[in-house]
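1. sequence and computational prediction follow.
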Amino acid sequence: MSVEAQEADQALDVDLVFTMADLRDVVPHDNDPVVISVVTAGRKVHCVLVDQGSSTDVMFWTTFNKLQLSPDQLRPYTGCLYGFAGDQVEVRGHLELKTTFTDGAASRIENIRYLVVNAPSPYNILLGRPTLNRLRAVASTRHMKMKLPDLGGKVITIKLDQKEAKRCYENSLKTKRGVFMVTTRAPSEEEVVSTEITRERRPELAGEVLEREIGGKTFKLGKSLGQAAQNQIAEVITRNLDAFTWSASDMPGIDPDFLCDRLTMDPKVRHVY
């Protein structure tokens, strides 16, 4: 390690202490999360969750688009990402962005590698353990602050916006869409090679059926239905014929992300045909 690197490392080795003075501007709360703001890609980003349970730093796809970043900046990611419930999360790729942490008096800029994921969340970014450890940052939920050293040995104290933190937390509870812990691991053998596909059984018609043309379309009705019941069903279908779809052209405005599958491929890996 060079002399300059040793001096920089020593500058980061400062005591980060929370005192009673840090509680003076804190509104009493029960479980508000640590939510801060950072500057990245030339914009101030709010609703950044300091998530010590996350093994990686995450930027959500909606945030990526709001920052007007180009998909060409994304590099392939070959691992697997899992949410709190163990479900796999779609990863669009990863990229590095200079990110600024500041309290107005002092600041620090770090290159952060974000995994960009396509998953709903009330937060814009999750700051996980990799960045927190590199920053040597300490967050306190009681004091509603995060402290970290700058490169000159000063302590940066980032205060939380409690109203914003509470809003984000309540939104995550209402929608049940928050991703609070993310873990990364290599895919298991069962996930890589699937030998069995389980399909959900669809409802089946009971008994014999007859075909009846309603509104220019052919429907199947049970023969066991009386003529009055058949006419009643036909009347309901006629009134709501626009609720049925017969081709993709009948479903305009559907988000392609809902219908399209994507494979994240590493260009350095040779394909097997």
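-> Happy to help now that I have it. Residues are numbered from 1 along each chain as shown.

2. from now on I want contacts and neighbour counts done on CA atoms only, so please keep to that.
-> Fine.

3. can you give me the helices in this protein?
-> Ranges of helices in the chain, per DSSP state H, are 3-12, 61-66, 129-135, 162-175, 189-192, 227-239, 256-259.

4. any idea how far residue 140 lies from residue 200?
-> From residue 140 over to residue 200 the distance is 46 Å, taken as Cα to Cα, to the nearest Å.

5. the two: who's more crowded?
-> When neighbours are counted by other Cα atoms under 10 Å, residue 140 and residue 200 differ, and residue 140 comes out ahead with 12 against 6.

6. how about the nearest residue to the more buried one, chain neighbours excluded?
-> Here the nearest residue to residue 140 in space, its sequence neighbours aside, is residue 146; by Cα to Cα, 6 or more residues apart in numbering that works out to 6.2 Å.

7. wait, the one you found sits on residue 157?
-> Yes. Proximity of residue 146 to residue 157 meets the contact threshold set by Cα atoms under 8 Å, at 5.9 Å.

8. what segments of this structure are strands?
-> Counting by DSSP state E, one finds strands in the chain at the ranges 35-40, 43-50, 58-60, 80-82, 88-89, 91-102, 107-117, 125-127, 138-140, 145-149, 155-159, 183-185, 209-214, 217-222.

9. tell me the angle of the second one relative to strand 145-149?
-> Using axes from the mean of the first three to the mean of the last three Cα atoms, to 10 degrees, one finds that strand 43-50 and strand 145-149 are set 110 degrees apart in direction.

10. below is structure B, check it against A:
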Amino acid sequence: MIIRVEIANHDVGRVLIDNGSSVNIIFDDAFKDMGIVDSHINRQITPLLSLSGDLVQPVGSVSLPIAFGVAHRKTMIYDKFLIIYCPTAYNVIVGRTALTGIKAHKSPHMLLMKFPTCNGTGGIRGDQLSAQTCYATALKSVACKPPMEAMFVQELPNGSGPINDPREETPTPLAQLTEEMEKIMLNEEHPDRCVKIGTTLNPHLRMQFIDFLRHHAEVFTWSYDDMPGISPEVISHKLSISPAYKPIKQKCRSYDAERYEALHTEVDKLKAIGFIREATYPVWLANSVMVRKAKGGW
């Protein structure tokens, strides 16, 4: 939601209302245009953690008056703003501290934010055109700039020099991050039962890993027979159906010969190992749904 507010007697547009931000942010270009003297800036400020997990070092912080609303239904508070040097489509981001201070209630659907004032409920509407413009500008910035540009070089606490700028690092192509795999047979009696491991392991570790997999081959399942199930004394499942709803039997659906054959084959497998049993007089009934597999079969 993009609005216009009055900050330090300046009419400021492109102000983003962000409930997810724990701080108020004013960007360096907008702060300089206000002409506020540098003596009001508090330089002792800790780094800011962005949503992407990057550490951003603010220029400083400053307490400014911010007013919402128009005419007689206006409310104003003093709140702290972090000054951030970062190219962006917005001038200011108003976070939870200011919104809580004015007891604001936002309706994104109506593009409306309301708040109590001395003369009744005040309101301010979002600027949809500005929101679209900011969104388009943000997309262009992402397309033209490296993903780590928001991070800055910071001095180490012990004065040993600057932290390496991640923008100077050469990104690794995605193709190099994909490791080739090789198939390993777990049991010579069943050559079709294979698992895949990476090819970059050193020979000694590779042999240890293969021996480990073959020693614990029983943890892999290749058919229904390898899954004997869990005793109902340990855990059981139950359909929680409201007694207020009447059970319904669906009309029996007809299938073609291929689906019937696949259906019977699957049911026979489940019955043979005791996964399912026949219910002679069900109080409710739903048709089975047959879905074609990507590699064939049902």
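-> All right, it came through fine. In this text the structure is predicted, and so the values were computed from the model without any measurement.

11. follow-up on the earlier one: quick one: residues contacting the aligned residue in structure 2 for the residue nearest to residue 140 of structure 1.
-> Taking TM-score structural alignment, residue 146 of structure 1 has residue 113 as its aligned residue in structure 2. The neighbourhood of residue 113 of structure 2, defined by Cα atoms under 8 Å, 6 or more residues apart in numbering, consists of 104, 105, 106, 107, 123, 124, 125, 126.

12. mind redoing it with 10 Å?
-> Shown in contact with residue 113 of structure 2 (Cα atoms under 10 Å, 6 or more residues apart in numbering): 1, 3, 17, 68-69, 99, 104-107, 122-126.

13. and the residue nearest to residue 140 of structure 1, how far is that from residue 97 of structure 1?
-> From residue 146 of structure 1 across to residue 97 of structure 1, the span is 21 Å (Cα to Cα).

14. cool, residue 135 of structure 1 as well?
-> In terms of Cα to Cα, residue 135 of structure 1 sits 15 Å off from residue 97 of structure 1.

15. kindly report the same for residue 5 of structure 1.
-> From residue 5 of structure 1 over to residue 97 of structure 1 the distance is 22 Å, taken as Cα to Cα.

16. quick one, which of these two is more surrounded?
-> For the pair residue 5 of structure 1 and residue 97, the greater number of neighbours falls to residue 97 (16 against 10), based on other Cα under 10 Å.

17. residue in structure 2 matching that one?
-> So, by TM-score structural alignment, residue 97 of structure 1 is matched to residue 64.

18. pretty sure its match contacts residue 8?
-> Yes. Contact between residue 64 of structure 2 and residue 8 holds when scored by Cα atoms under 10 Å: they sit 6.0 Å apart.

19. which residues do the two both contact?
-> If you check residue 64 of structure 2 and residue 8 against Cα under 10 Å, 6+ apart, the residues they both contact are 36, 78.

20. what's the residue most central in space within structure 1 in contact with, if anything?
-> Nearest residue to the geometric centre of structure 1 (Cα atoms, centre = their mean): residue 119, 3.8 Å. Remark: with contacts taken as Cα under 10 Å, 6+ apart, residue 119 of structure 1 is in contact with 59, 60, 61, 62, 83, 89, 90, 91, 177, 178, 179.

21. ok, the first one - contacts?
-> Under the criterion of Cα under 10 Å, 6+ apart, the neighbours of residue 59 of structure 1 are 48, 94-95, 113-119, 123-127.

22. and what of the second one?
-> Residue 60 of structure 1 makes contacts with 91-92, 114-126, as judged by Cα under 10 Å, 6+ apart.

23. so what does it match up with in structure 2?
-> The alignment partner of residue 60 of structure 1 in structure 2, by TM-score structural alignment, is residue 27.

24. how much space separates its match from residue 87 of structure 2?
-> Distance of residue 27 of structure 2 to residue 87 of structure 2, given as Cα to Cα: 8 Å.

25. please apply the same query to residue 32 of structure 2.
-> Spatial separation of residue 32 of structure 2 from residue 87 of structure 2 under the definition Cα to Cα is 14 Å.

26. okay, these two: which has more neighbours?
-> Neighbours per residue (other Cα under 10 Å) separate residue 32 of structure 2 from residue 87, with residue 87 holding more: 14 against 11.

27. so what corresponds to the more buried one in structure 1?
-> Alignment note: residue 87 of structure 2 maps to residue 120 in structure 1; criterion TM-score structural alignment.

28. for its match, which non-adjacent residue is closest in space?
-> What sits nearest to residue 120 of structure 1 in space, not counting adjacent residues and going by Cα to Cα, 6+ apart, is residue 177, at 5.8 Å.

29. show me the contacts for the one you found.
-> If you count contacts by Cα under 10 Å, 6+ apart, residue 177 of structure 1 has them with 119, 120, 121, 122, 123, 171.

30. okay if I get these as JSON lines plus distance to residue 79 of structure 1?
-> Formatted as JSON lines, the entries for these read as follows, by distance: Cα to Cα, whole Å:
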{"residue": "119", "distance to residue 79 of structure 1": "16"}
{"residue": "120", "distance to residue 79 of structure 1": "20"}
{"residue": "121", "distance to residue 79 of structure 1": "21"}
{"residue": "122", "distance to residue 79 of structure 1": "24"}
{"residue": "123", "distance to residue 79 of structure 1": "23"}
{"residue": "171", "distance to residue 79 of structure 1": "29"}
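
31. with that, I have no additional questions.
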